[in-house]
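In: this is a predicted model, with the sequence first.
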Amino acid sequence: MKINIKFLVLVALIFTITFACDEDDPEPVSKSSEKKLLTFKFLSSNNQNLKEDIVAYIDEDSKTISAELPTGTDLTTLTPTIEISEKASVSPNDSDTQDFSNSIIYVVTAEDGSTTNYTTTISIEKADSKSIISFKFYADDNSSLSDSIVATIDEQEKTITATVPAETDLTKLIPTIIISDLATVNPASKESQDFSSTVEYTVTAEDSSTSKYQVIISQDKIPTERDALIAIYRANPNSKLTWDTTSTDISTWVGVTVEDDKVTKLSLVNDDISVLPIEIKYLSNLKYLYLINNQLTAVPKEIGSLINLEELSLFGNDLTELPAEIGDLENLIDLSLGSNYLNSIPEEIGQLSKLTELTLDVNNLTEIPSEIGQLDKLEVLNLGGNKLKNLPTGITDLASLQRIYIYSNELETLPDEIGSLQNLWLINAYDNNIASLPESIGNLAKLLQLKLNQNNLGTLPSTMANLSSLNTLQLNNNQFSTFPEAISNLNNLKEIDLSNNLIEDISASISGLANLNTLDLTDNKIAALPSEIGMLSNLKILDLVSNELSALPNEIGNLSNLEKLYLNQNALQGTLPDGLFQLAKLQLLNLSDNELESLSTKIGDIATLTHLLIDNNLLEAVPQEISKLKQLVYFSIKGNVITSIPNEICTMSLTDFIKDDTAICE
């Protein structure tokens, strides 16, 4: 019984302790379920492309966040500032930079773990700008304009005005228009319009609002020919022009030719003209324009407006290029561009279908456009004094070509097709590097003059024998060692120049040159003349200066028409042939710088002699018979060993008598 009482006491004690502990524990606290997104902002301090803070609108019912940002804002790099319920959290985190170009879901999580999703809709506000910022007519887009035109925009009145040159075609003008960003314009930029009356342009902003502009284009008054001349005068204040620009009678102005009240000719030569203004186009009746030896550095493209021009000379200026519009001069017959600094010629040169003469000499041309071959009426072509290594491929198409000047270039040959130029009568190709000629040159049946001096020729093609019309042949300063056989039967040849070559002998075939008037063999190595030289019965001038002749054939006396004979600077010695003194028409005889010890008394038989030169020989005396030469006006015997001169000679009526002081008249 005692045991049970103890057990009950123990149980009661445990119960009491347990009850006491339960009374000390607090009541349980519930966690917050608040999960609202209270504010959503884009602060300018956190977003460089914002000028002011933007507060988004939060629709709690639809759980959306919306905001409209200024035009131009970059949505891809925005940093929001977010305020949410206390004890809640948000993802993505506050102040994380995000790309808002697409919707983003922000998840707000309450303390108790519950969530709310908010969806963003961030957009850019539509622009209301609707202005025309620039309105231009570019010359590149408008063929009737020589310069671009910038229109004046009156934003308050919503008008756009411009004045274009008098000749502008208003019905086909193409404007270039710049408008506000994100706006559109109607009619569109670069769209051709008829501006002969007012045109309305409507600019529509991005937000669909509109502005209307009235475009009014007017034309200048057409300048008169007098206005054009005054423009030239004023553009050249340092010129030598003496025009009285206050006078209305332009026919009195030097260099101006007026016919039927129209300026048909303008000739300004050596007048220090440095500028040709665009107003030149208003001299539309010009037929002849000569601007020779001036200081022009450029030609305006308006030159192409002078469609009545027949002759244009810009010789002797400082031009380096030409406008393509030069090809518009459809009536041009003669174009002279020599003595400039042209580096190129526009291919439009081929459009000058009436051109008969083209002068391009003394420039810096290295090539000529092949279009030159289209000038089927061209008769004269001067390309001399340039840097051409080849002739243009089209040159052989110039069927009417009569004269070609290609001197002082860097040519090494002539084109094979040159033989097709059947009307060619002159080729001037001196001072080049030509070492050979094409066989086809023999096809030039009308060729009269061939000038090939100062080249590297040593032979001629056999076909040269076919040039039956040739009368002048210049081959001086080349590399010939023998007289070219190919020309020995050209009986129409009247002049041959083979001076300054390496010729050692003359063959008998020279006798075939029956009509030769002039033969120049100066500065060669000829030691003897063939007797056949005497068969050149029409020869008037024979020049053998600076050779190695020691004697002359007696047949030289058969040159019955010889008027001038140059034998100076040879090695003549002994007795001169009697035939020499039978030259009945000889007027000049030069025997200076030889080794002659005596002069035949027969010298007095040459009654026609006017000039006799025997300087620098070994003469000890002069024959008295010289006094018989009644037509003699010039007599020179200086540099001999003569001590006395017959008085009959001293008393002759000579214009010039040149002797040593030691030679005393008897």
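Out: Okay, I see it. On a predicted model such as this, the values are computed, not experimentally measured, just so you know.
In: use CA for all of it now, contacts and neighbours both
Out: Fine.
In: packing partners for the longest helix along the chain?
Out: Using DSSP state H, we find that the single longest helix of the chain is helix 2-24. The helices and strands touching helix 2-24, judged by 3 or more C-alpha pairs under 8 Å, 6 or more residues apart in numbering; DSSP states H and E, number zero.
In: any idea which helix or strand comes after that helix?
Out: The helix or strand immediately downstream of helix 2-24 is strand 37-42, counting by DSSP states H and E.
In: list the helices and strands that following strand packs on?
Out: Strand 37-42 makes packing contacts with strand 54-55, strand 57-59, strand 81-84 when contacts are defined by 3+ C-alpha pairs under 8 Å, 6+ apart.
In: go again with 7 Å.
Out: strand 54-55, strand 81-84 (3 or more C-alpha pairs under 7 Å, 6 or more residues apart in numbering; DSSP states H and E).
In: I'd like these laid out as a markdown table, including mean neighbour count and distance to residue 338.
Out: Shown next, in a markdown table, are the helices and strands packed on strand 37-42 (neighbours: other C-alpha atoms under 10 Å; distance: least, C-alpha to C-alpha, whole Å):
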| stretch | mean neighbour count | distance to residue 338 |
| --- | --- | --- |
| strand 54-55 | 18 | 74 |
| strand 81-84 | 17 | 79 |
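In: try this one next to it:
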Amino acid sequence: MQVKRQMENDSIIKALKTKSKSLNLSSRKITHIPEVFGRLTWIVVLKLNNNYLSSLPSELMCLQKLTELNLGNNVLEEIPPVLKHFSCLNKLYLYANKISHLPPEVLEGLPNLELLNLNHNRIKVIPAEIKRLCSLKSISVTDNHLQQIPAELGLMKSLTEINFTNNKLTQIPQQLYNLPQLRKLYLARNNLTDLPEGTLGWKTLKILDVAGNCLSVFPVGFQFLTLEELFFEGNSLVPFTLMESIQVKEVFSLKIVSHSGHAPTMTISDPSMISKWENLQNSRVFKYLFSSLYIYIYMIHLLQLIIFANTCTNLIVILLVFH
């Protein structure tokens, strides 16, 4: 312990002397922050993860240039109030603590925050004030106790990634379809029974993970999404049937489809696209994704040929008889 404390003091002294913009005090078994921290006004990156911190002193409000703060894997039971003074903060890591709620007043003080990691906590509710994080691009709240997602999340137009894996969600708000830049959405291992109508709003979505839920069917228009990765194993999906009006082009944009380890079953459409089948065989995606689908389509065409041949044979027999 004495050695750790000496290393901690040495790091602080070094930062004071050199005016280093980054200070790493992770894994030092620190239980409190010394007041001298308030003198490190030039610090930009501060790493205090993997310690035993239960609070932060108000003296830290002097760190007005701080853009990245890592408080992961400590023993915080609440988000330290002093964080509301870090208006320049871009990245905030609070994973693996004991946080149960998000104070609205702290959220309102972080207008430039772009990344928020709250994984492995005890959060049940995300307040409507989350919309105050107007610059937020990535939010991750995995392994918590979330029961619902606030509709206000749909107002955060900068969001590109949302991760709510392993919570207690039963539904998602339709407002999530209003996010114009959303590319990655992780909702695995919740209690979702359906996705709301309006999936066409996800024009930029590339990765969707809904594995381990209670879904039985995807909403109308889902096949038109231009996804690159889709994970949906562990659900009770009703198998899709071959339909005449589907978008084969969008279906073939998928790179990965996971469905309980079995061959993927998808709907296809636009008969004019079938004529381009041979070109698709050489695509990068096709080689490892839709081999089973190819066989399925091939068998359909083979069946049609057999029926056609049988019809021709019957016609020839009739003609011979009447000739």
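Out: Perfect, thanks for sending it. Treat the numbers as computed from the prediction; the structure is a model and nothing was measured.
In: care to give me the TM-score?
Out: Laid over one another, the chains give 0.77 as their TM-score (TM-score structural alignment, normalised by the length of structure 2), with 286 aligned residues with a C-alpha RMSD of 3.3 Å.
In: returning to what we had before: which one of the helices and strands packed on strand 37-42 of structure 1 lies nearest to residue 449 of structure 1?
Out: Closest approach to residue 449 of structure 1 among those is made by strand 54-55 (93.7 Å; C-alpha to C-alpha).
In: so the closest one corresponds to what in structure 2?
Out: Strand 54-55 of structure 1 lines up with nothing in structure 2 when matched by TM-score structural alignment.
In: for residue 437 of structure 1, which of the helices and strands packed on strand 37-42 of structure 1 is the nearest?
Out: Of all those, it is strand 54-55 that lies closest to residue 437 of structure 1, at 89.3 Å by C-alpha to C-alpha.
In: if I look at the aligned residue in structure 1 for residue 158 of structure 2, how far off is residue 460 of structure 1?
Out: In structure 1, the residue matched to residue 158 of structure 2 (TM-score structural alignment) is residue 423. In this view, residue 423 of structure 1 and residue 460 of structure 1 are 22 Å apart by C-alpha to C-alpha, to the nearest Å.
In: which ones are touching residue 220 of structure 2?
Out: Counting by C-alpha atoms under 7 Å, 6 or more residues apart in numbering, residue 220 of structure 2 touches residue 197.
In: so which of the helices and strands packed on strand 37-42 of structure 1 is nearest residue 153 of structure 1?
Out: strand 54-55 (35.6 Å).
In: how about the match of residue 158 of structure 2: what's its closest non-neighbour residue?
Out: Of all residues not flanking residue 423 of structure 1 in the chain, residue 402 sits nearest, at 5.3 Å (C-alpha to C-alpha, 6 or more residues apart in numbering).
In: just residue 255 of structure 2 next, same as before
Out: Nearest residue to residue 255 of structure 2, sequence neighbours excluded (C-alpha to C-alpha, 6+ apart): residue 228, at 4.9 Å.
In: trace the one you found over to structure 1, please.
Out: Mapped onto structure 1 by TM-score structural alignment, residue 228 of structure 2 lines up with residue 494.
In: tell me, how many residues neighbour its match?
Out: Neighbourhood size, residue 494 of structure 1 [other C-alpha atoms under 10 Å]: 20.
In: just checking, it touches residue 516?
Out: Yes: Residue 494 of structure 1 is within contact range of residue 516, at 4.0 Å (criterion: C-alpha atoms under 7 Å).
In: about what we covered before: residue contacts, the match of residue 158 of structure 2?
Out: Neighbouring residues of residue 423 of structure 1 by C-alpha under 7 Å, 6+ apart: 400, 401, 402, 446.
In: going by distance to residue 360 of structure 1, which of the residues you listed wins?
Out: Closest approach between the contacts of residue 423 of structure 1 and residue 360 of structure 1, by C-alpha to C-alpha: residue 401, at 15.3 Å.
In: residue in structure 2 matching the closest one?
Out: The alignment partner of residue 401 of structure 1 in structure 2, by TM-score structural alignment, is residue 136.
In: surely its match meets residue 160?
Out: No: with contact defined as C-alpha under 7 Å, residue 136 of structure 2 does not reach residue 160; the gap is 8.6 Å.
In: ok, the two, which is more surrounded?
Out: Taking other C-alpha under 10 Å, residue 136 of structure 2 and residue 160 do not tie; residue 136 has more neighbours (24 against 19).
In: next up, the contacts around the residue lying closest to that one once chain neighbours are set aside.
Out: Using C-alpha to C-alpha, 6+ apart and skipping the chain neighbours, the partner closest in space to residue 136 of structure 2 is residue 114 (3.9 Å). Shown in contact with residue 114 of structure 2 (C-alpha under 7 Å, 6+ apart): 90, 91, 135, 136, 137, 138.
In: could you pull out the helices in structure 1 for me?
Out: Remark: helices assigned in structure 1 by DSSP H are 2-24, 225-235, 647-650.
In: among these, which is the most enclosed?
Out: Stretch with highest mean neighbour count among those: helix 225-235 (a mean of 18; mean count of other C-alpha atoms under 10 Å).
In: for burial, what's the neighbour tally of residue 240 of structure 2?
Out: If you count neighbours by other C-alpha under 10 Å, residue 240 of structure 2 ends up with 12.
In: returning to that earlier point: so which of the contacts of residue 423 of structure 1 is surrounded by the most neighbours?
Out: For those, the largest neighbour count, defined by other C-alpha under 10 Å, is 24 neighbours, found at residue 401.
In: how far away is it from residue 334 of structure 1?
Out: 14 Å.
In: same check, this time on residue 68 of structure 1
Out: Here the criterion is C-alpha to C-alpha. By it, residue 68 of structure 1 lies 73 Å from residue 334 of structure 1.
In: and what of residue 8 of structure 1?
Out: To residue 334 of structure 1, residue 8 of structure 1 is 149 Å away according to C-alpha to C-alpha.
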